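S.K.: Just a sequence and a predicted model for now, questions to come.
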Amino acid sequence: MEHSVRQALRACPFISRTPVQALKQLSQTTPTAPASALLSKAQACPVMGQALSARFTHSSAKTPTAEVATESVSTPSPGEPFDYEQVYRTELDKKHQDKSYRYFNNINRLAKEFPAAHTSNVNNKVTVWCSNDYLGQGRNPCVVGSMKQTLDRYGAGAGGTRNIAGNADLHLRLESELADLHHKEAALVFSSCYVANDATLSTLASKLPGCVIFSDSMNHASMIQGIRHSNARKVIFKHNDVADLEAKLQQFPVGTPKIVAFESVYSMSGTVGHIEAICRVSKKYGAITFLDEVHAVGMYGPRGAGVAEHLDYQLNLNHPHGQNGSVLDQVDIITGTLGKAYGVVGGYIATSASLVDMIRSYAPGFIFTTSLPPSVVAGSLASVQYLKLSSKERVMQQINTKLLKARLAELQIPVVPNPSHIVPVLVGDADLCKQASDSLLTDHNIYVQAINYPTVPRGEERLRITPTPGHTPAMTQHLVVALATIWKQYKLKYTQDWAAEGGRAGVGMVVPSAAEPESVAEVEPIWSEAQLLAEIPNGINRCHCEAVDELSTVTTESDASTTRVAA
């Protein structure tokens, strides 16, 4: 500070000959004179005036939003407290102005009437078409029954972190079940998969000296956050572009620790990662793979382990455990959720025993979080066990997805092409997307949430529809008619309109590229016709809920009267 003052005294003759008290008086501001006399004199100075002018011009040109923030949030006088509420209002105004404000509808799912729900008015029932409870497991009697029994026996909460009173036999059994599901040595359960991704990537990369993380450009926010928290170097490769990934891996020595992070099913587009090719090129350059199967577990593969398992469907059906030579064995780290297809809540990783132990020992997101309640863990365990055996929910979901996509294609209502269960209907305008969502809800009793920026790029706003096994053909017909009405009412673009403009988000694009192989008229679904036909007759009654059975053996005599439910 003293050095700066001495420099200023040498450089500015005005400061050097002006008493300190006079400078203080000149620097003061009043309500009638918000600009200080000192600033006015500085602006009149042939040296300082140019410097101040250049500074303000440069700042406004470089960061236009900063000028808006300065104007909207006034600096309080020394005697006034800071206006926190004004900052909140200003930030919310920004969200409204750029059309990225998120609206939260009051939707209350009815377990006995899935996929029905009621709004804030209990008498106003709607059909939910955008739930991530993809298979309706949230109302499965096996899952609910297991949770009820566990709640009665062990109470509401876990009682602490996993290290302090929150580590029960149910947690260990669930982790063992998940490890077996994904052909791994061990698994670790977190409060959510957002936490699992963040905690694992940040902890792992921080422990690998000089680690570089290669991240798909469409990766979920949880992975982006984990990479940021790791402080590791990040390299982004083009979405689903294996050639681009390889070109970037080549830039680093084989001995440099590297993590390639990507997803199986990308939730907003429905596109599917090239798992086998990414694993192959990663191993070639000494990288380990981190695969997020959040939007695939439960729904793909003969036991519901996800797309990695589905790639070798018959092999994994006949030899369902690890080290069978399948693609699933090539993935180093798999993350999944218990809150989507499994219908409960929580997340997990499945990988080597030593890596699980390291994350368990070092990750703050695991160590300092209260454990999942026993009832939640019991429900998750029951759901995982159930879907290891039952494929009928997976099959019905695929059949309903195929039906809806076919009906929308007939009407030229634009669906982003993809091979998965996601049905993203392209609108391409934030205001119109919100209006379409509101109209579906208020005029047609259908709930589909509008998806806007920053979840998807501007100009690619969409209605994200997710069929489930519980949607009937009549419900599908009602949805299709409603969408056709809205497309006409709001003059929204049809598939041919997007094609005339050169295509957008894969819609109307007929020439595939490395990054967008799904941008063609016909996309081969992950589930083949042969696989669906083979699974349709599979034992409707062959699935028995082991979690409920095992829990029943330790219940008291009064508990034993509880109805045991078989799927």
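M.R.: It's in.
S.K.: hey, let's count contacts and neighbours off CA atoms from now on
M.R.: OK.
S.K.: Residues touching stretch 299-318, excluding its own?
M.R.: With Cα atoms under 8 Å, 6 or more residues apart in numbering as the contact definition, stretch 299-318 has outside contacts at 135, 181-182, 264-265, 275-276, 293, 296-298, 320, 324, 326-328, 341, 387-391, 394, 526-527.
S.K.: Distance from the longest helix seen in the chain to the middle of the chain?
M.R.: Longest helix in the chain by number of residues, with DSSP state H as the criterion: helix 392-410. Helix 392-410 sits 23 Å away from the centroid of its parent chain (Cα atoms, centre = their mean, to the nearest Å).
S.K.: what about the strands in the chain?
M.R.: Taking DSSP state E, the strands of the chain run over residues 108-109, 116-118, 125-128, 186-190, 212-216, 233-237, 258-263, 287-292, 333-337, 347-351, 423-426, 446-447, 450-451, 462-465.
S.K.: Can you name every helix or strand that the fifth one contacts?
M.R.: Based on contacts counted as 3 or more Cα pairs under 8 Å, 6 or more residues apart in numbering; DSSP states H and E, the elements that strand 212-216 packs against are strand 233-237, strand 258-263.
S.K.: Can you tell me which of those is packed in deepest?
M.R.: strand 258-263 (a mean of 25; mean count of other Cα atoms under 10 Å).
S.K.: who touches that one?
M.R.: By Cα under 8 Å, 6+ apart, the list of residues contacting strand 258-263 reads 205, 211-216, 219, 223, 272-273, 282, 286-293.
S.K.: Next one for the comparison:
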Amino acid sequence: MTGGLVRKAQQCPVMSQAMQQRSVSSSAKVAQAPSKVAKAEVKPITPVSHHTKSKHFDYEAFYQQELEKKHKDKSYRYFNNINRLAQKFPRAHTARTEDEVTVWCANDYLGMGRNPVLTESMKRTLDRYGAGAGGTRNIAGNADLHLRLESELADLHHKEGALVFSSCYVANDATLSTVAGKMPGCVIFSDALNHASMIQGVRHSGAQKKIFRHNDVAHLEELLQSVDPSVPKIIAFESVYSMCGSIGPIREIVALAKKYGAITFLDEVHAVGMYGPRGAGVAEHLDFDLNAAQPTMGNGGVLDDIDIITGTLGKAYGVVGGYIAGSANFVDMVRSYAPGFIFTTSLPPAVVSGALDSVKYLKQSSGERVMQQLNTRTVKSRLADLGIPVVPNPSHIVPVLLGDAAAAKHASDELLSEHGIYVQSINYPTVPVGEERLRITPTPGHNAKMTDELVNALETIWDRYDFKRVNDWAATGGCAGVGAPDVQPPSPVWSDKQLGLDKMDEDKAMDSGTSAAI
């Protein structure tokens, strides 16, 4: 109604009464509406009396109790102040800059972290693009460098696509949790020694899991046989297990995956850059000559048969970050659904630039890989001559067994304080209780003098504290493969021929023959 009509109606005895009744009715309805919503949405609260003698929760006491547990079972982790010196690699200084030590446990396996191929590229990129990426990959942080790096990684692993993450821990967790969580009724078959990031991904997926004994393909097949053929299945395993140095049975697991309709999830974190003619990892190394001659997707090697590969940019490639590689649809699905990728700021441009040049460089250069393997062989051989127990394995890892957490820490502390050598002790839960160790990782930068110092220091410590040697472990039936009966030393992944040792022997023989003729 217009204003004039309303006034006329209010003056009429009949109309004015009708308007008043309508107004009252509308007000009542409005007043009732909130109460109905309140009854539907607000749950009754049961009050708790705060006028008692109950004390508030003691948070600091809780923290202290949890820390005491770690100290009691000797699993507390100590963090040494180690500052790498790029121009003196593998040297570092401790808390005081004048106190220098030789690092024998870094995961910069090839010393690429100080290689000018990376560092100069990173400096130029920093000057041009600044420190940070400026956003997530979906919002302002998707640069050409990221796309080029992913293209390079996809090519490295003979895959259609790749995706870069902030770390491989995040990559493993996000990928397994996303893919397995989306697949209806998915079952994950996980090696008993898989990395914590894979274990976390399995947990977060909510999928059913079945754990197979480490590298036991017969046990894996038993478990696969227990699941209906139509159920989606993922077999998750590693190529190099970093704390024991063992190598996953890649060909056998791929065969089982095909037989039982599973897909393979292979973590090559400790192998990328280190194995294969282009550094793609153990899966590439298994067909070394084929991949050296024809390094492309579809060449028939086992690398093509791996469905999902994960790797890191933070170890042999010398920077930081992780990645996955696989089919285009798989990569796009993870990119579209994984919170660990979507809601994380992109890697800084300088880091991506360094990673890109490192991957490209190690595709072409095998010198660093070869020298690392030769230094590993030397250290293992020298320790074997002294009976110092090294967990037998065919990889670049040198795990020196002590079998006791306190002893391992004591050996580590004494190496650092008395010999200027840093090797971190490894204890539970990284390794089982009773298999505590020192984990040594030779690099191309370790020279003969450094090796002598390491071997002599370990011999001194083993003598001083009468730590168990190989024969002592053998007398007790063996531990972690050390002193185990009827165990043959595994052949190294890198053969003499691949390292060029056969040619060196030929050259020596020729030189010897020439000298004899003269």
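M.R.: It's in. Just so we're clear, the structure is a prediction, and the values are computed from it rather than from any experiment.
S.K.: Mind checking which of the contacts of stretch 299-318 of the first structure are in helices?
M.R.: Per DSSP H, those map to helices at 181, 275-276, 387-389, 394.
S.K.: Nearest to residue 156 of the first structure among those residues?
M.R.: Among those, residue 387 lies closest to residue 156 of the first structure (Cα to Cα), at 25.3 Å.
S.K.: what residue of the second structure takes the place of that closest one?
M.R.: Here residue 387 of the first structure is matched to residue 362 in the second structure, going by TM-score structural alignment.
S.K.: Neighbours of residue 250 of the first structure, how many?
M.R.: Number of residues near residue 250 of the first structure (other Cα atoms under 10 Å) recorded here: 11.
S.K.: which position in the second structure aligns with it?
M.R.: In the second structure, the residue matched to residue 250 of the first structure (TM-score structural alignment) is residue 225.
S.K.: before we move on, what about residue 455 of the first structure?
M.R.: Aligned partner of residue 455 of the first structure by TM-score structural alignment: residue 430.
S.K.: Residue 403 of the second structure versus that match, what's the distance?
M.R.: 13 Å (Cα to Cα, to the nearest Å).
S.K.: Settle it for me: which of the two has more neighbours?
M.R.: With neighbours defined as other Cα under 10 Å, residue 430 of the second structure and residue 403 compare such that residue 403 has more, 21 against 14.
S.K.: Can you name the residues that contact the aligned residue in the first structure for that one?
M.R.: Under the alignment (TM-score structural alignment), residue 403 of the second structure pairs with residue 428 in the first structure. For residue 428 of the first structure, the contacting residues are 458-462, by Cα under 8 Å, 6+ apart.
S.K.: Filter the residues you listed down to just the ones in helices.
M.R.: Judged by DSSP H, the subset of the contacts of residue 428 of the first structure located in helices is empty.
S.K.: Of those, which ones are shared with the second structure?
M.R.: Retained in the second structure (both residues aligned by TM-score structural alignment, their matches' Cα atoms under 8 Å) from these: 458-462.
S.K.: Residue 242 of the second structure versus the aligned residue in the second structure for residue 533 of the first structure, what's the distance?
M.R.: Under the alignment (TM-score structural alignment), residue 533 of the first structure pairs with residue 500 in the second structure. For residue 500 of the second structure, the distance to residue 242 of the second structure (Cα to Cα) stands at 26 Å.
S.K.: Neighbour count: those two, which is higher?
M.R.: Higher neighbour count among residue 500 of the second structure and residue 242: residue 242, with 23 against 11, using other Cα under 10 Å.
S.K.: Do I have it right that the more buried one meets residue 397?
M.R.: Yes - counting by Cα atoms under 8 Å, residue 397 is a contact partner of residue 242 of the second structure at 6.8 Å.
S.K.: returning to that earlier point: how close does the longest helix of the first structure sit to the second structure?
M.R.: Once fitted to the second structure, helix 392-410 of the first structure is off its aligned match by 0.2 Å on average (mean Cα distance after the TM-score superposition for the first structure).
S.K.: And for that helix, what's in contact with it?
M.R.: With contact meaning Cα under 8 Å, 6+ apart, helix 392-410 of the first structure is reached by 134-135, 298-300, 414-415, 421-423, 466-469, 471-473, 476, 480, 527, 532, 535-536, 538, 540.
S.K.: Show me which of the contacts of residue 428 of the first structure are buried.
M.R.: Listed as buried from the contacts of residue 428 of the first structure are 460-462; burial here means 16 or more other Cα atoms under 10 Å.
S.K.: In TSV, list the residues you listed along with distance to residue 196 of the first structure.
M.R.: As requested, these are exported to TSV (distance: Cα to Cα, whole Å):
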residue	distance to residue 196 of the first structure
460	29
461	28
462	28
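S.K.: Closest one to residue 520 of the first structure out of those, please.
M.R.: Nearest to residue 520 of the first structure among these, with distances taken as Cα to Cα, is residue 460, at 17.5 Å.
S.K.: do you know how far the nearest residue in space to the closest one that is not next to it in sequence is from residue 494 of the first structure?
M.R.: In this structure, residue 460 of the first structure finds its nearest non-sequential neighbour in residue 428, 4.5 Å apart by Cα to Cα, 6 or more residues apart in numbering. According to Cα to Cα, residue 428 of the first structure and residue 494 of the first structure sit 11 Å apart.
S.K.: picking up where we left off before, go through the helices and strands packed on strand 212-216 of the first structure and name the closest to residue 110 of the first structure.
M.R.: Taking these one by one with Cα to Cα, strand 258-263 is closest: 31.1 Å.
S.K.: can you tell me the mean distance of the closest one from the second structure after alignment?
M.R.: For strand 258-263 of the first structure, the mean deviation from the second structure after alignment is 0.1 Å (mean Cα distance after the TM-score superposition for the first structure).
S.K.: ditto for stretch 436-443 of the first structure
M.R.: Comparison of stretch 436-443 of the first structure with the second structure after fitting gives an average deviation of 0.2 Å (mean Cα distance after the TM-score superposition for the first structure).
S.K.: If you count neighbours, what's buried in that stretch?
M.R.: Buried residues in stretch 436-443 of the first structure, defined by neighbour count with 16+ other Cα under 10 Å: 436-441.
S.K.: now stretch 114-128 of the first structure
M.R.: Within stretch 114-128 of the first structure, the residues scored as buried using 16+ other Cα under 10 Å are 114-119, 125-128.
S.K.: What of stretch 218-227 of the second structure?
M.R.: For stretch 218-227 of the second structure, the neighbour count (16+ other Cα under 10 Å) marks 220-221, 224 as buried.
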